[in-house]
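Participant: sequence? don't have it. structure:
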């Protein structure tokens, strides 16, 4: 019966097409809200406002209801009203559109529209050639920079864009049958040389040209490599140069040789306390909420502080989706549900994620993690936005041979206000509160203003404050695996402990600080160079003294494709927000190495120096090389070393970390990805001058991450990773003789300075992602398989993992 109705419908189309009359411009907007209205009523409303004629069968389309807000062109309004239904539409004439089954339009040609502008002047470019690579199908832009490229076969297509006086542009686009896609493109000018005339570029180059100093990882890059555990975002960080970890199942990032305790992690500007679950196997951030991640390495700017190694800034997606959207994912490790809803002034999005994971230690079995994120955005007036953030996580955050906590609940709550009083000024303020059950509590605020004073001069000023209190109730050796003394006596000859500094093991994780930091930065830009200088003045209001942090960066841009930069600064750190995250790293049966705080008297600091060169090889390829040098000055740090039930707390004076980073990336085309390589030398120095390599040292790190689009629906992903140069401590009885009478300095000289051998780890991963039709075009089926090989002096060890997930979106 349904087939007969469609046959009759197509007969009517042929009769009506001959008498159709052109209507008004189809640029007029269709504006209304459909609250569970029948599809037929929605289509009639679009006809009236858009002045188009829609042909359909009422009895069929009215079996579907629509809940959506419309403020679109007639074309977009019809397209959005049919989402989630088995229908599509065909434009017989500019005014006559026919609703047909979606299965009948999958093979129809697609259309690509767009607008091309000058990347610097923001003006439209006329006469640009736009064509499908390898075919005769093409067009040119009009005086408004607009183009229409029709009759494109559905699937993945490579588009070439060329015009004299501009760099060529090539990009890949995925087009569905009978669909129209719009793109906004910007071309970069290039000098044109002839025998008689030289046309030179006289405009400012791009600001954000240095790649690694403040590396921005986009949402598209999150989908490039094969990532397990529902797109683990920290896994992607470990595939970037200068980022390392102790084990492949440890996602907590170490930046350029620093420990995990020296990294600050922010979510939309809100500092996050305890960003990983038990044994650091998964972060609390779902990839579906992430818009981009910015990795600030050595030499980062004046806006960030209280971190000696680096800052990881996570930006969540803006709440801009029309109507109500949902996405559900089921995997071998758990479930997740995402949602978003937007109106004119109010938008909300969120995610619920639950998972169970093998701990990797037989006597732990599995652990479970739950995280819930919600973002509420209110826009009371133009240029005013109020955002409420909530990230709540539940799980066992620390589990290792030496340290363990029970199940805890982490809460991170924040309220942010953004205001733009003019086109050149932006003001933001955020207040936040975080807690970890009764173990930790932090409250704080951040106020920042940024303005362009002149065409070349801009300034950033702000003030940060936080009050943090960590009670430190983690108990050493709480698993009772190695003859733990019930009544702990910390004297050198008593029990099984030797803790020369801490009078109580809990003090190793106890922190109290109230830090107030005003800061000011100034930027001076020119066509060929840019200078940024600034200063921070942090002070713990509970203690005497104000500290001075200077920041400076100089960038030279002699050509459009070459950038050189040098940066230097001092970075103080008062607290550790990782809550014993180091407890897992370096830990094994009968031994372990941890970096800990032992007092709150003085903050530690690091001096950074960085050189970097960035090359824009082509539109698709970019290359960067960097040298970094960090010198640590420790005032409250100690190296806690454990052999069976004996502990040595070794006071640290300082340390160093220096090395080179290389990065080559391809961002467009059928094959995308990057290759990164890091060479690093890292060492700690005890109070008496003994140097040794910490457990998380990695001399060399190589990573290759690629994605290859087999067709419009299938994507093949691959990754190769190898890290080497970490010390293997030979602490078994046949290699060492342990005496509780050894002082910490003697212990460091005897067992830490000269590692008997160095280990290496490599991993191969392969993934396949299939985008299949359903309620929308975002349904995904993902498979990931990985093989890990660990090279030690005793031979090879490793394991195989398989992960799969399926996602449905509506």
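Facilitator: Received, thanks. The model shown is predicted, which means the values in this text are computed figures rather than measured ones.
Participant: CA atoms for contacts and neighbours, from now on please.
Facilitator: Will do.
Participant: you'd agree residue 387 is up against residue 375?
Facilitator: Yes. Counting by C-alpha atoms under 8 Å, residue 375 is a contact partner of residue 387 at 7.0 Å.
Participant: neighbour count winner among those two?
Facilitator: Counted by other C-alpha atoms under 10 Å, residue 387 and residue 375 do not tie: residue 375 has more neighbours, with 22 against 19.
Participant: nearest residue to the more buried one other than its sequence neighbours?
Facilitator: Leaving out its chain neighbours, the residue that sits closest to residue 375 by C-alpha to C-alpha, 6 or more residues apart in numbering is residue 389, at 4.8 Å.
Participant: buried stuff in the longest helix anywhere in the chain?
Facilitator: For the chain, the helix with the greatest residue count under DSSP state H is helix 2-17. Within helix 2-17, the residues scored as buried using 16 or more other C-alpha atoms under 10 Å are 6, 9.
Participant: which secondary structure elements does that helix contact?
Facilitator: strand 96-101 (3 or more C-alpha pairs under 8 Å, 6 or more residues apart in numbering; DSSP states H and E).
Participant: take this one as well and set it beside the first:
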């Protein structure tokens, strides 16, 4: 079908053949033994990610991968030696082993007895910050995510990530991520390895991720490993829990606007488990009586819901199968009915809905004690639709007979993916950690389709039944090696080969990746990284707040793939001060971007179809550069972090702003974050966050003129040349934990915007007004709209 894909597909098939090579190499090797297995939570059976497995006598070590698997190869001998396993929040475990033969060692770690032992804010798994090669990578422990103050009591993964340097929100309360000068569509968001295209609820104020169902959250801002591809700015890799294999367990919460419940337990103990998690908001139910009273009987509402489910089945010691799914949807609706005389009426029913559906089947297979394989089949769909139905009954002016007229319009847009991916982790020696694999993705794009039904047959239109979809074929092959060259120098070198085919057009891409660290001392390290990335899909958006009117479209012969490069330099230090550990990092980055797209002046999504969207957009370039400082304290009664970012983000489009360079809408010169979590007592916790940011850039008219009698002309200045006021906000949270016979209850009281700062949300022009004597009471000018004053909230969560 696509001859130009054959070489790449053949290369992908070779990845499977390579799986046999390491086994042969190991058999040929002499004088070495390998210890391998899984590390799990002793109380739940959950796989633990990033557990350090170390041989103290030689200093050699490794860490468990995303599925809890480790492999450590050591020189053979007749002696008995020790292996040490350690993971923050768990008791260390010492294993005594003999070095005379390879063996499988599955480890179960006991949770720490003290809550304070498990405190960790943000860190790079178990490897010290100064030792790891990777840059711009941050792990967010779920225990701390729930300690940060939250809007309306809803704990949110994306809101916590916004508190990190180099990451910012689009605006007040929003959950979108703008990473190092990029836009939200440039973030690869993975839920159990499946892409999520719209991660927002409530028009961007909450994310789709229920924290109770998650096991691990990792954000990569730069120095991307070769195993990730398809986006320019970041990778957010989120893993769901696998389900408690030991006993039935549940947790949930009740907040002001939503409630949630998670249930998990064994299907067959130590063999199979399940987890189901659900969340729904009840804003529409609470507000419906007030809305109906205020609108004289109209029904207006909004709600969202999420449902996560997963089954984990251990087939045998070497094979494990996972099935997981997620569905979530937002729905806004309005219904009105105006009754007239003598049977006349007019009834209007309108709505806007959007949501995600994902499903995944994953097979983990231990090929041998040094080679681990994961095969992943996934499906993902994002769709939004808007519709209106209008039915009216009127009496004919001549015959006085009742006549019914009907009109219905529906517009929808969606993107669907079907993907097959295989990844291999190969650890021949402690100084080498090799990953390689391949992926194929079949994209179905439907940028827009419209259906019109009317009592007037000439007005009918039905694009749904036509072939309005565009297919895209994306392939990727990669290999990378995390290699310890010397005791001081360690590198992660990789190469990714990508290709995208649509119609008769094929876009190849070669993406080298390199990261390195050099130890100046045991605690000081210099770091550098380089990554080239390509994005084959585009997002058409009229605003940056993640509205569901965003349309996903493919690269074409006319609108080519986006490309970017990122160079990062930095330093890291592990600090011990007064018997407490701190981590300090400094990173600078430069990221040029090409073939970015924007709507042309005056264009928008309305009426966009797969046949005409290319005529509504224009391509251009972008640049982002800056520096980030991050200081964190990870243990003790008081924990937290300080982050500061100095950055620039610019754009240049020949058909916008007269071809001149202009600031990106979310260009933010200064961005500072402070997070403090203090354990007042064992059962009482106080936490607070403070954020500050330079105001967003906006475009305002510098003059207004009246042409003729009624036509107003606005003379706009340069694009994004005006800055709104600076943004700053303080949030507080006080949580009390009460132990029960059946579990525990946590009551939390939060204050959002504690000193009620009137932060700008948007600006509008006011004509001003005069009194009856011609005196000016308010001058014409722009006025600021602020969204949230101080907002107190209460939430209750529980575990059993």
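Facilitator: Yep, that arrived. This one's a predicted model, so the numbers in the text were calculated from it and none came from an experiment.
Participant: aligned counterpart of the residue nearest to residue 375 of structure 1 in structure 2, please.
Facilitator: By TM-score structural alignment, residue 389 of structure 1 lines up with residue 324 in structure 2.
Participant: just residue 436 of structure 1 next, same as before
Facilitator: So, by TM-score structural alignment, residue 436 of structure 1 is matched to residue 382.
Participant: same question, residue 704 of structure 1
Facilitator: So residue 704 of structure 1 corresponds to residue 674, using TM-score structural alignment.
Participant: surely residue 553 of structure 2 is in contact with residue 535?
Facilitator: No. Here residue 553 of structure 2 lies out of contact with residue 535, judged by C-alpha under 8 Å, at a distance of 11.4 Å.
Participant: list the contacts of the residue nearest to residue 328 of structure 2 when sequence neighbours are not counted.
Facilitator: Closest residue in space to residue 328 of structure 2, ignoring its immediate chain neighbours: residue 306 at 4.2 Å, by C-alpha to C-alpha, 6+ apart. Going by C-alpha atoms under 8 Å, 6 or more residues apart in numbering, residue 306 of structure 2 touches 208, 210, 277, 278, 279, 280, 326, 327, 328, 329.
Participant: next one: residue 306 of structure 2 from residue 279 of structure 2, what distance?
Facilitator: 5 Å (C-alpha to C-alpha, to the nearest Å).
Participant: need the overlap of contacts for those two.
Facilitator: residue 210.
Participant: where along structure 2 do the helices fall?
Facilitator: Using DSSP H, helices in structure 2 cover 6-18, 20-28, 142-145, 157-161, 283-294.
Participant: how far apart are the fourth one and its match in structure 1?
Facilitator: When you say that, I think you mean helix 157-161 of structure 2. Comparing helix 157-161 of structure 2 with its match in structure 1 after superposition yields a mean distance of 0.8 Å (mean C-alpha distance after the TM-score superposition for structure 1).
Participant: relative to structure 1, which residues correspond to that helix?
Facilitator: Helix 157-161 of structure 2 maps onto residues 233-237 of structure 1, going by TM-score structural alignment.
Participant: hmm, back to that, the match of residue 704 of structure 1: neighbour count?
Facilitator: Neighbours of residue 674 of structure 2 (other C-alpha under 10 Å): 19.
Participant: list the contacts for it?
Facilitator: Contacts of residue 674 of structure 2 by C-alpha under 8 Å, 6+ apart are 163, 640, 641, 642, 643, 689, 690, 691.
Participant: great, nothing more from me.
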